[in-house]
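Novice: just coords:
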């Protein structure tokens, strides 16, 4: 359950309580929920939570030479909406689609892998990879260069299935393209799976350190940032407890 959803449910509970003999507790709960929602929406809380995630890995150093392959994590294309409208629907994180197209032009010998099926608990025929592949082809990536993994349901399966699919050889260099806030968890998972990749963060949600304490006038921005960050921190903790990452907040490899 996402944090904002939980607050909304608490707000509904407060209204229910106000209609019972626990009305006083309901009013107190309503006030608490309103204060917390205001804090989340208009304060820098979301930025403070996002910044350590987005800044954990630096921009990729192109001076080290051409990569052998580029892995693109799913999360941009909504497979259910795409199936409903019979066309690819890029719902968010469009940089995850645009960046590999630019990299493919810069490094014509690199293999391109898109990994992503569906995150739905109930299996459906709509797979993200089926709709993402034509987008990448329309952006200039030749079909014969594109490797598609369509069965994974989460980042852990992205790593496991992609490693099985491409069988990386010792000494090969692979880039991992995903949203900057999602990069620490992704890198930790790939490392734990024994797939050595290099971070190529995209889809930044905030600027640098100077943005940290700027209050926002757009409440929805604050809610979105806080929701994204809380979900990612919860994911980091859960994956660490499950042994799918080697540390709570994975960072750049130590030389």
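Specialist: Received the coordinates, thanks. Keep in mind the model is a prediction, meaning the values are calculated, not measured.

Novice: C-alpha from now on. contacts and neighbour counts both.
Specialist: Noted.

Novice: So which residues make contact with whichever strand or helix holds residue 52?
Specialist: In this structure, residue 52 sits in helix 45-54 according to DSSP states H and E. Helix 45-54 is contacted by residues 39-40, 180-184, 204, 206, 208-209, 211-213, 222-230 when judged by CA atoms under 8 Å, 6 or more residues apart in numbering.

Novice: Pull the contacting residues for the one residue sitting closest to the centre of the chain.
Specialist: Nearest to the geometric centre of the chain sits residue 182, at 4.3 Å (CA atoms, centre = their mean). The neighbours of residue 182, taking CA under 8 Å, 6+ apart as the test, are 53-54, 232.

Novice: would a markdown table of the residues you listed with neighbour count and distance to residue 255 be doable?
Specialist: Converted to a markdown table, these look like this (neighbours: other CA atoms under 10 Å; distance: CA to CA, whole Å):
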| residue | neighbour count | distance to residue 255 |
| --- | --- | --- |
| 53 | 23 | 21 |
| 54 | 25 | 21 |
| 232 | 20 | 27 |
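
Novice: Out of those, which comes closest to residue 122?
Specialist: Lowest distance from residue 122 to these (CA to CA) belongs to residue 232, with 22.5 Å.

Novice: Secondary structure element for that closest one, which one?
Specialist: If you go by DSSP H and E, residue 232 is part of helix 219-241.

Novice: Residue 70 now?
Specialist: strand 69-73.

Novice: Now do the strands in the stretch 1-150 of the chain.
Specialist: With strands called from DSSP state E, counting those that start in this stretch, the stretch 1-150 of the chain shows them at 69-73, 111-115, 146-149.

Novice: Between the ones you listed, which one is closest to residue 124.
Specialist: Here strand 146-149 is closest among the strands of the stretch 1-150 of the chain (CA to CA), at 15.7 Å.

Novice: next helix or strand past that closest one?
Specialist: Following strand 146-149 in sequence order, the next helix or strand is helix 155-166 (DSSP H and E).

Novice: Okay, buried residues for the helix or strand that that following helix is followed by please.
Specialist: Later in the chain than helix 155-166, the nearest helix or strand by DSSP H and E is strand 174-179. Buried residues in strand 174-179, counted by 16 or more other CA atoms under 10 Å: 174-179.

Novice: Between helix 45-54 and the following helix or strand past strand 174-179, find me the angle.
Specialist: Counting by DSSP H and E, the element after strand 174-179 in chain order, helix or strand, is helix 183-192. For helix 183-192 and helix 45-54, the angle between their directions (axes from the mean of the first three to the mean of the last three CA atoms, to 10 degrees) works out to 30 degrees.

Novice: Please state the offset of helix 183-192 from the chain centre?
Specialist: Centroid separation for helix 183-192 versus its chain: 12 Å, with CA atoms, centre = their mean, to the nearest Å.

Novice: try it against this one:
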């Protein structure tokens, strides 16, 4: 129930959708004589807000704390026993229809996992991601990505397919169930940098200690983060992503899916199987 309620609620509260809805609401009000000025004024205000939020680097400021929470992976020479690739980088339905991998803007998750697969040839590769759409056809992306890995030469014996999960929380629960990590094993968790705090949080909650391997950064550094956007759509897209992730962190904490509101690297030293469920 939580899954469906959260997906539907987010559709209506996504900043870009909400702003457009508020503009339309103002225009509808303007159809009524007595509310004409109020409606037009409200629609104009929401239009200006949409342009401002799309062009100004406000959404970047929203994303930076998420992406800076976990540092980039530093190979210290310790062996890597497994690599976990979280779903969200492939368009499952389109891939199934085309008969080939159709990646989206998070394709770095797949690319970096391929690099890691070559760097650590003994590591198992767990691909976690089922059909995550409310109104979709339920096509899971993990079998599609797994098939792609096999076609480019990754040994099928190394690949573990987890295709039941629809949420980040389920990613962790089902990954633990399938990987059965042993104590002191090192598993790298590959996902977008802005998604890493929530992802690490749910894996800790499940009792599956992981080492963050953030990819797919959307922000830069220094003065680059203060630059306005060239297109309103770019800023709104980043605003949607950042707002959703902050909402996810709050929602997961309030519903007990994570132990802390904003998971940090120093909180990732939980023993396998020791976390409460």
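Specialist: Right, received. Where do you want to start? The model shown is predicted, which means the values in this text are computed figures rather than measured ones.

Novice: Can you pull the TM-score for these?
Specialist: In this superposition the chains share a TM-score of 0.95, using TM-score structural alignment, normalised by the length of structure 1; 255 aligned residues with a CA RMSD of 1.5 Å.

Novice: before we move on, the earlier item: in structure 2, which residues correspond to the helix holding residue 52 of structure 1?
Specialist: Mapped onto structure 2 using TM-score structural alignment, helix 45-54 of structure 1 spans residues 58-67.

Novice: try stretch 192-212 of structure 1
Specialist: Counting by TM-score structural alignment, stretch 192-212 of structure 1 sits on residues 205-225 of structure 2.

Novice: list the buried ones in that stretch?
Specialist: Buried-residue list, stretch 205-225 of structure 2, by 16+ other CA under 10 Å: 205-219, 225.

Novice: which of those residues sit farthest apart?
Specialist: The largest separation in these, counting by CA to CA, is between 207 and 225 at 35.5 Å.

Novice: residues in contact with the nearest residue to residue 139 of structure 1 once chain neighbours are set aside?
Specialist: Take residue 139 of structure 1 and drop its neighbours on the chain: the residue closest to it by CA to CA, 6 or more residues apart in numbering is residue 101, 6.0 Å away. With contact set as CA under 8 Å, 6+ apart, residue 101 of structure 1 has these partners: 136, 139-141.

Novice: And residue 101 of structure 1, what's its match in structure 2?
Specialist: Using TM-score structural alignment, the partner of residue 101 of structure 1 in structure 2 is residue 114.

Novice: Tell me how many other residues crowd the alignment partner in structure 2 of residue 34 of structure 1.
Specialist: In structure 2, the residue paired with residue 34 of structure 1 is residue 47, using TM-score structural alignment. Applying other CA atoms under 10 Å, we find 17 residues neighbouring residue 47 of structure 2.

Novice: what's around whichever residue in structure 2 pairs up with residue 136 of structure 1, how many residues?
Specialist: In structure 2, the residue matched to residue 136 of structure 1 (TM-score structural alignment) is residue 149. A total of 18 residues lie near residue 149 of structure 2 under the criterion other CA under 10 Å.

Novice: if I pick the closest residue to residue 38 of structure 1 other than its chain neighbours, what's in contact with it?
Specialist: Excluding its sequence neighbours, the residue lying closest to residue 38 of structure 1 (CA to CA, 6+ apart) is residue 219, at 7.9 Å. Residues near residue 219 of structure 1 by CA under 8 Å, 6+ apart: 38, 41-42.

Novice: Over to residue 147 of structure 1?
Specialist: Counting by CA under 8 Å, 6+ apart, residue 147 of structure 1 touches 111-114.

Novice: between those residues, which is closest to residue 4 of structure 1?
Specialist: With CA to CA as the yardstick, the closest approach to residue 4 of structure 1 among those comes from residue 114, at 30.5 Å.

Novice: returning to what we had before: could you tell me how far the residue nearest to the centre of structure 1 is located from residue 52 of structure 1?
Specialist: Distance of residue 182 of structure 1 to residue 52 of structure 1, given as CA to CA, to the nearest Å: 11 Å.

Novice: ok, now residue 157 of structure 1?
Specialist: Distance, residue 157 of structure 1 to residue 52 of structure 1, by CA to CA: 25 Å.

Novice: that older thread, lining up the contacts of residue 219 of structure 1 with structure 2, which overlap?
Specialist: Counting by both residues aligned by TM-score structural alignment, their matches' CA atoms under 8 Å, the members of the contacts of residue 219 of structure 1 that carry over to structure 2 are 38, 41-42.

Novice: What is the aligned counterpart of residue 257 of structure 2 in structure 1?
Specialist: Alignment note (TM-score structural alignment): residue 257 of structure 2 maps to residue 244 of structure 1.

Novice: In contact with that match: list those residues for me.
Specialist: Taking CA under 8 Å, 6+ apart as the test, what residue 244 of structure 1 contacts is 156, 188-189, 192-193.

Novice: same check, this time on residue 189 of structure 2
Specialist: Here residue 189 of structure 2 is in contact with 83-86, 200, 210-214 (criterion: CA under 8 Å, 6+ apart).

Novice: for residue 230 of structure 2, same thing?
Specialist: Contacts of residue 230 of structure 2 (CA under 8 Å, 6+ apart): residue 55.

Novice: Give the equivalent position in structure 1 for residue 85 of structure 2.
Specialist: Residue 85 of structure 2 maps onto residue 72 in structure 1, by TM-score structural alignment.

Novice: how near is that match to residue 206 of structure 1?
Specialist: Applying CA to CA to residue 72 of structure 1 and residue 206 of structure 1 gives a distance of 21 Å.

Novice: same check, this time on residue 15 of structure 1
Specialist: From residue 15 of structure 1 across to residue 206 of structure 1, the span is 35 Å (CA to CA).

Novice: Buried residues in stretch 134-154 of structure 2, which are they?
Specialist: For stretch 134-154 of structure 2, by 16+ other CA under 10 Å, it's 139-147, 149, 154.

Novice: Most widely separated two among the residues you listed?
Specialist: Largest pairwise distance in those, by CA to CA, is 22.5 Å, between 139 and 154.

Novice: re earlier: which residues are in contact with the strand holding residue 70 of structure 1?
Specialist: So strand 69-73 of structure 1 is in contact with 96-97, 100, 110-116, 155, 158, 173-178, going by CA under 8 Å, 6+ apart.

Novice: rewinding a little: and the strands of the stretch 1-150 of structure 1 as JSON lines, adding distance to residue 92 of structure 1?
Specialist: What follows is the strands of the stretch 1-150 of structure 1, written out as JSON lines (distance: least, CA to CA, whole Å):
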{"stretch": "strand 69-73", "distance to residue 92 of structure 1": "13"}
{"stretch": "strand 111-115", "distance to residue 92 of structure 1": "16"}
{"stretch": "strand 146-149", "distance to residue 92 of structure 1": "20"}
